[in-house]
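Have a look at this fold, sequence not included:
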C-alpha cells in the first residue's frame, strides 16, 4: 500500500486532517484500531469555538452542525445565591456552539466513507517505522488478520494519549509536563430539556457542578467527585439531589429526567514536546490533554490539524519545509495558552477542601463577575483566540 500521508487514529483530529488534506489534493489513509460503532459512540466534549466551526463548515462537513448546533452567546457563572451571565459577543465579539464531539465524528466519518480517502477500522499491531528518513511506513494488521505495510511520505499520529505515536516521538528525546488534579467529574446524559439557556458553571461548598446540554431535549451535567469514587455509589437519585443542591437558586428549578449514561472522568493536564520526530507529526490528545473545564480539548485538536494540513501541503506540493519545521513551536504556543486557561478555570471552580482556597476562589469569581476587563479575558480565551498560522 502507498499513500502520501498515513494517519493513525480516526478521532476528530485524524479524520479532519484527512479531509483538509483531501481538499488540498493530498492522498491519505486513516487507520483506526476500534470499530466504527465504537468510535461513533464515544462521549466527549460538546463546545466548539468559532475557528472550529469555520474550519468544519469550510471543509464541507458543517451542514448538520449549522442545522442542529446550538449557538451560545455566553455562559453563567454561579456561586451560592448569585448567577451571573457573561455576554461573549459584547465582551469579545465571538460566541461558541454546542455540538457534541460524537456528532462531529459522525459527520467526518460519513464524509470520509462517501467517496473520501480510505478509512480502515479494526486494524491492530500498528507501528510507525523509519520516521527519521524521507520514506516512513506504518506496519499494521488489517481487520481480516493480514499483515500490511503502508508506505508514506509523512505519518500523522492522531491516536490519543494511549496511542503508539507519542512513544515514538518521545523515544528521540523531548520533555513532558503533567499535573494530576485531586478531583474528577461524574458526568451524566439525561433525556430532559436543559434547565438553562446556556451553560452554568457553579462553585459550591460541596464541589463544582456544570449544567450543559447536547440538544434541546438532552442535558449533559457534571458533579465534582473524588477521583477514587466508584460510579456504583451514585444512584440516579443521589446524582440529581447533588446537582439540585449545587445549582440551587431562588426562583429557579433543576429539571430531572431519565439518566441514559454516566461515567467518572479523572482530570489532568499533560503536554509533550516536541510534537514532531522526523516525518512523524503529533496532533490532538497524542500530544496534549487539558481538563475539560475550559472546553479546549477538541478545539485544540482542530487548531493542530489546521496548522498541520497547511504545513504538509507546503511540504508535499512545493517541497518547502519551513512550515513543518515550525509546526511544533506554533502549535505548542496555543497549547500552553489553552493549558493555562483550562488550569485557571479548573482552579477557580473546584473545591479543594481548604477554606483559604475557597475564599480566594470566591474573590476571583466576584472579580470576573464585576470587572469588564476580567470578564473579557475569560470570554476571549473561552471563545478561542485567533489561530496564529
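Yes, it's here. Keep in mind the model is a prediction, meaning the values are calculated, not measured.

When you work out contacts or count neighbours from here on, use the C-alpha atoms and nothing else.
Will do.

Verify the assumption that residue 311 is located in a helix.
Yes - checked against DSSP: H, G, I helix; E, B strand; the rest coil, residue 311 lies within a helix.

Isn't it up against residue 323?
Yes - with contacts counted by CA atoms under 8 Å, residue 311 reaches residue 323, the gap being 4.7 Å.

Find the residues that touch each one of the two.
Residues touching both residue 311 and residue 323 (CA atoms under 8 Å, 6 or more residues apart in numbering): none.

Presented hereafter is structure B, for comparison with structure A:
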C-alpha cells in the first residue's frame, strides 16, 4: 500500500499548498493595495498643500504636522491587511471548537443513588440503533441478568453483543423499551452513582501514559495503599511481570501501554477492576486475540474477579462461557435462545448448539 498511501499524502499536501498560496497571495495583494492607496493619499496631500491657494495660509509647521500624521497612519494600515486572514483562521478554528462545546451533555437529572445490586438487571423489549435510518443493533431484546450470577451474551459478529454492554453504563440510550436495575429504570439513577457500581474489562484496554500503579489505582482509586495495589495485581496474575520491571509498580508503561504486551495490558485492566471491587462486572471480549498462556492466566484472574458479582460476559469463544449461569444467544439484534450451557446443547437444532459444533467439531482424519 506504499504507492497508494503516498499518492493520498501528496494529494492532501498539494491541496494544502494551494490553499496556503492563496492566503499568501491575498495577503501580498492586500498589502500592496493598501500601501498604494496610502502613498497615493500622501501624494495627493502633498500636491494639494503645495497649491498656491493653500500656500498663503500654510506654515512649515502645519505642513510637517500633516505629513507626519500621514506617515504615522501607514504602519497601522499595513497591519490591518493581516486582520482578514487572522480572522478567517480564527473563525474556522472556532467552528470546530464550538461544535464540540455545543454538543449536549449526557442527561443526568436524576438523584436516586445506586448502592450495590440486589435484584439484578432486566432488559424489557429494548430496541437500540446508533443513528437514524440505520438497522437496529438490538430488536425488542428481553432478558435478565440475575444478581450475583454470571450472564453470558454470545452470537456472531454484529449480532448486538457489545451494544448490550454499552447500554448498562448508559454510554448510549435505547430507542425504545426499558432497562431496569433493581426494579427501577436505568435513567432514574444518578449517572456517577451508576458507573461507580460498574467495573469494565474490554477488548481494547485503556492504558494511560503513567506508571503501573497509576494505571491500576486510577481515577477515584488514586491514593490507594501500595499494599492493596499489589494484592490486586497478584489476584490478576499480573504481579509476576510487574515485579520484573525496572521500577516495579512505579515503572512507566508508555502511551496506550506500548511498553507491555497485550496480555499484560489485559491483566492490568483486571487488577484495576479487582481494586475497584464494584458489584457489577462487564467483560467485553476480555480474552480475545491472546495466546494460550496469557488466556489461561487471564481466565484464572477473571474467575476470582467474578466471585459474588453480577457479571455480564460478552464472548465469541464459547469455551469462556460454559460455566455461566445463563447464556443469551443473539442474532441480528434479536434474542434467539436463553438458558444454561447444558440446556442449550440439548436443542440439537438450536443456534447455540450450532455455534458450539462449529467451534468444537474436530476435522476428521483419513
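That came through fine. Everything numeric in this text was worked out from a predicted model, so none of it was measured.

TM-score for the pair, please.
TM-score of the superposed chains, computed with TM-score structural alignment, normalised by the length of structure 2, equals 0.21; 127 aligned residues with a CA RMSD of 6.7 Å.

Do I have it right that residue 123 of structure 2 meets residue 139?
No - Residue 123 of structure 2 is beyond contact range of residue 139, at 11.3 Å (criterion: CA under 8 Å).

can you pull out the strands in the stretch 1-150 of structure 2?
Using DSSP state E, counting those that start in this stretch, the strands of the stretch 1-150 of structure 2 run over 120-128, 138-146, 150-155.

of the ones you listed, which approaches residue 100 of structure 2 most closely?
strand 120-128 (24.2 Å; CA to CA).

Tell me the buried residues in the closest one?
Using 16 or more other CA atoms under 10 Å as the test for burial, strand 120-128 of structure 2 gives 120-128.

Out of those residues, flag the one nearest to residue 19 of structure 2.
For those, the residue nearest residue 19 of structure 2 by CA to CA is residue 128; the value is 42.7 Å.

Could you measure from that closest one over to residue 181 of structure 2?
According to CA to CA, to the nearest Å, residue 128 of structure 2 and residue 181 of structure 2 sit 18 Å apart.

Check which helix or strand residue 269 of structure 1 maps to.
Using DSSP states H and E, residue 269 of structure 1 maps to strand 259-273.

Please, where are all the helices along the stretch 151-300 of structure 2?
Secondary structure of the stretch 151-300 of structure 2, counting by DSSP state H, counting those that start in this stretch: helices at 161-167, 191-196, 212-216, 226-235, 239-243, 262-276, 292-305.

Next: the stretch 251-389 of structure 1.
297-318, 322-349, 355-370, 372-383.

Compare these and give me the one nearest residue 90 of structure 1.
The closest of these to residue 90 of structure 1 is helix 372-383. By CA to CA, the value is 8.9 Å.

Around residue 269 of structure 1, how many other residues sit close by?
18 (other CA atoms under 10 Å).

One more: the one 3 residues further on?
Burial of residue 272 of structure 1 is recorded as 20 neighbouring residues (other CA under 10 Å).

I'd assumed residue 177 was in contact with it.
Yes - applying CA under 8 Å as the test, residue 272 of structure 1 and residue 177 come out as touching, 6.6 Å apart.

what comes up buried for stretch 372-379 of structure 1?
For stretch 372-379 of structure 1, the neighbour count (16+ other CA under 10 Å) marks 375-376, 378-379 as buried.

Now tell me what touches it from outside.
Stretch 372-379 of structure 1 has contacts (CA under 8 Å, 6+ apart) with 74, 86, 88, 91-92, 367-369.

List buried residues within the residues you listed.
The neighbour-count test (16+ other CA under 10 Å) marks 74, 86, 88, 91-92, 368-369 as buried among the contacts of stretch 372-379 of structure 1.

For the residues you listed, work out which two are farthest apart.
92 and 369 (15.3 Å).

if we can go back for a sec, would you list the helices of the stretch 251-389 of structure 1 in a markdown table and tack on distance to residue 6 of structure 1?
Converted to a markdown table, the helices of the stretch 251-389 of structure 1 look like this (distance: least, CA to CA, whole Å):
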| stretch | distance to residue 6 of structure 1 |
| --- | --- |
| helix 297-318 | 12 |
| helix 322-349 | 16 |
| helix 355-370 | 45 |
| helix 372-383 | 32 |
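
and among those helices, the most buried is which?
helix 297-318 (a mean of 22; mean count of other CA atoms under 10 Å).

tell me the angle of that one relative to helix 372-383?
With axes from the mean of the first three to the mean of the last three CA atoms, to 10 degrees defining the directions, helix 297-318 of structure 1 sits at 60 degrees from helix 372-383.

Tell me the helices and strands packed up against helix 297-318 of structure 1.
For helix 297-318 of structure 1, the elements it packs on are helix 12-23, helix 50-58, helix 322-349, judged by 3 or more CA pairs under 8 Å, 6 or more residues apart in numbering; DSSP states H and E.

mind running it again at 7 Å?
Where contact means 3 or more CA pairs under 7 Å, 6 or more residues apart in numbering; DSSP states H and E, helix 297-318 of structure 1 is packed against helix 12-23, helix 322-349.

Tabulate the ones you listed in TSV, adding columns for distance to residue 315 of structure 1.
Shown next, in TSV, are these (distance: least, CA to CA, whole Å):
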stretch	distance to residue 315 of structure 1
helix 12-23	12
helix 322-349	7
